[in-house]
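Trainee: following is a predicted model, sequence given first.
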Amino acid sequence: MKIAIGADHAGYRLKDVVVPFIESLGHEVEDYGCDCPDSVDYPDYALPVCTQVIEGKADRGILICGTGIGMSIAANKLPGIRCALTHDMFSAQATREHNDTNVLALGERVIGPGLAQEIIRIWLETPFSAGERHIGRIGKVQALEARGAAQR
């Protein structure tokens, strides 16, 4: 798979740890920054990662900030993105199986590198359980997106 990844100043260290890990699993990684501790705005890094996923240029995206909250909020504003903020292995598996998430958000200040790698591994390896109830629920989420777009 091709994975787009981005982080802000509060997540770049974890990004730099997980990129080689993702590559070691056999995936291609496209890094959209940032690469320094200078203060930046997380939406500026969420947008290019999510755009790659929306346009089909990346199979999935990973976003990292201090808590993962800002990145997940920004990502979920974009139609077609189903981003999950995940800080445990069970949620990483469940969000793929039940929600077919295409973007993962992590918080560098919340989890350590070892747990982050395990969450990423599980999230990348878990397939969507394409049962009728899950597909129906995703369809309802897409209808909410369309309703929101129509109201703008």
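Mentor: Structure's in. What do you need? Residues are numbered from 1 along each chain as shown.
Trainee: from here on, contacts and neighbour counts on C-alpha atoms
Mentor: Noted.
Trainee: please tell me I have it right and residue 72 contacts residue 83.
Mentor: Yes. If you go by Cα atoms under 8 Å, residue 72 and residue 83 touch, sitting 5.9 Å apart.
Trainee: could you pull out the helices for this structure?
Mentor: 12-24, 43-54, 69-75, 89-99, 113-125, 132-151 (DSSP state H).
Trainee: just so I know, which of those lies nearest residue 6?
Mentor: Closest of the helices of the chain to residue 6 is helix 43-54, at 5.5 Å (criterion: Cα to Cα).
Trainee: so which elements touch that closest one?
Mentor: strand 2-7, strand 60-65, helix 69-75 (3 or more Cα pairs under 8 Å, 6 or more residues apart in numbering; DSSP states H and E).
Trainee: let's see it at 10 Å
Mentor: In terms of contacts (3 or more Cα pairs under 10 Å, 6 or more residues apart in numbering; DSSP states H and E), helix 43-54 is packed against strand 2-7, strand 28-31, strand 60-65, helix 69-75, strand 103-107.
Trainee: presented hereafter is structure B, for comparison with structure A:
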Amino acid sequence: MSIIAFSIAKIYSDSALNDENTFEETEKKFDKINNNDGIFEYKSDGFYLKQNKTREYIKWIEIESVIYFDYHILKNVNSTGIEISTSHKIYKIHNNDERSMGIEKFENELNKNINKNELYDSEVLSDGSSKTPLYIKSKI
């Protein structure tokens, strides 16, 4: 019964929407975003990060933490992205232009390549900004 209801709802909603807003078009856009390597180039034991005319190789085992951030710069201006920390360097990647494409796929690759046993809570700062750890290396 629920399959029939879903099918009818899908047919009805798709016919009421223009070509750009159909379920299939939304799914294609989502797949395109999630499959875009962007500034990352993946290898079996790590990835290249292309940023500011440089290309650096980071091994998965070198990563100490990955933090998602959402900073409020001005009243209506936010900056989002990720911060990758290794023992050598901290890489900040802002998700607000074409130079940062691929963050969505990076998060999927992080989940595949690093054993994440823990979920973390967001830290909300006084200005409403937040930081959410996606991964923190355990100190065993």
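Mentor: Thanks, I have the structure now. These numbers come from a predicted model, not from an experiment.
Trainee: how alike are these chains, TM-score-wise?
Mentor: TM-score for the superposed chains, counting by TM-score structural alignment, normalised by the length of structure 2: 0.24, backed by 62 aligned residues with a Cα RMSD of 5.2 Å.
Trainee: returning to that earlier point: now the common contact residues for residue 72 and residue 83 of structure 1.
Mentor: Residues touching both residue 72 of structure 1 and residue 83 (Cα atoms under 10 Å, 6 or more residues apart in numbering) are 62, 63, 103, 104, 105.
Trainee: can you redo the helices and strands packed on helix 43-54 of structure 1 as TSV with mean neighbour count?
Mentor: Shown next, in TSV, are the helices and strands packed on helix 43-54 of structure 1 (neighbours: other Cα atoms under 10 Å):
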stretch	mean neighbour count
strand 2-7	27
strand 28-31	18
strand 60-65	28
helix 69-75	23
strand 103-107	27
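Trainee: in TSV: those, plus distance to residue 22 of structure 1.
Mentor: Listed next are the helices and strands packed on helix 43-54 of structure 1 as TSV, based on distance: least, Cα to Cα, whole Å:
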stretch	distance to residue 22 of structure 1
strand 2-7	8
strand 28-31	7
strand 60-65	11
helix 69-75	20
strand 103-107	13
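Trainee: and residue 82 of structure 2, what element?
Mentor: In this structure, residue 82 of structure 2 sits in strand 77-86 according to DSSP states H and E.
Trainee: that strand - contacts with which helices or strands?
Mentor: Looks like strand 77-86 of structure 2 contacts strand 54-59, strand 63-74, strand 90-94, helix 103-113, strand 130-136 (3+ Cα pairs under 10 Å, 6+ apart).
Trainee: closest to residue 15 of structure 2 out of these?
Mentor: helix 103-113 (30.0 Å).
Trainee: give the next helix or strand downstream of that closest one.
Mentor: Helix 103-113 of structure 2 is succeeded, C-terminally, by strand 123-124 (DSSP H and E).
Trainee: elements contacting that following strand?
Mentor: When contacts are defined as 3+ Cα pairs under 10 Å, 6+ apart, strand 123-124 of structure 2 packs onto strand 63-74, strand 130-136.
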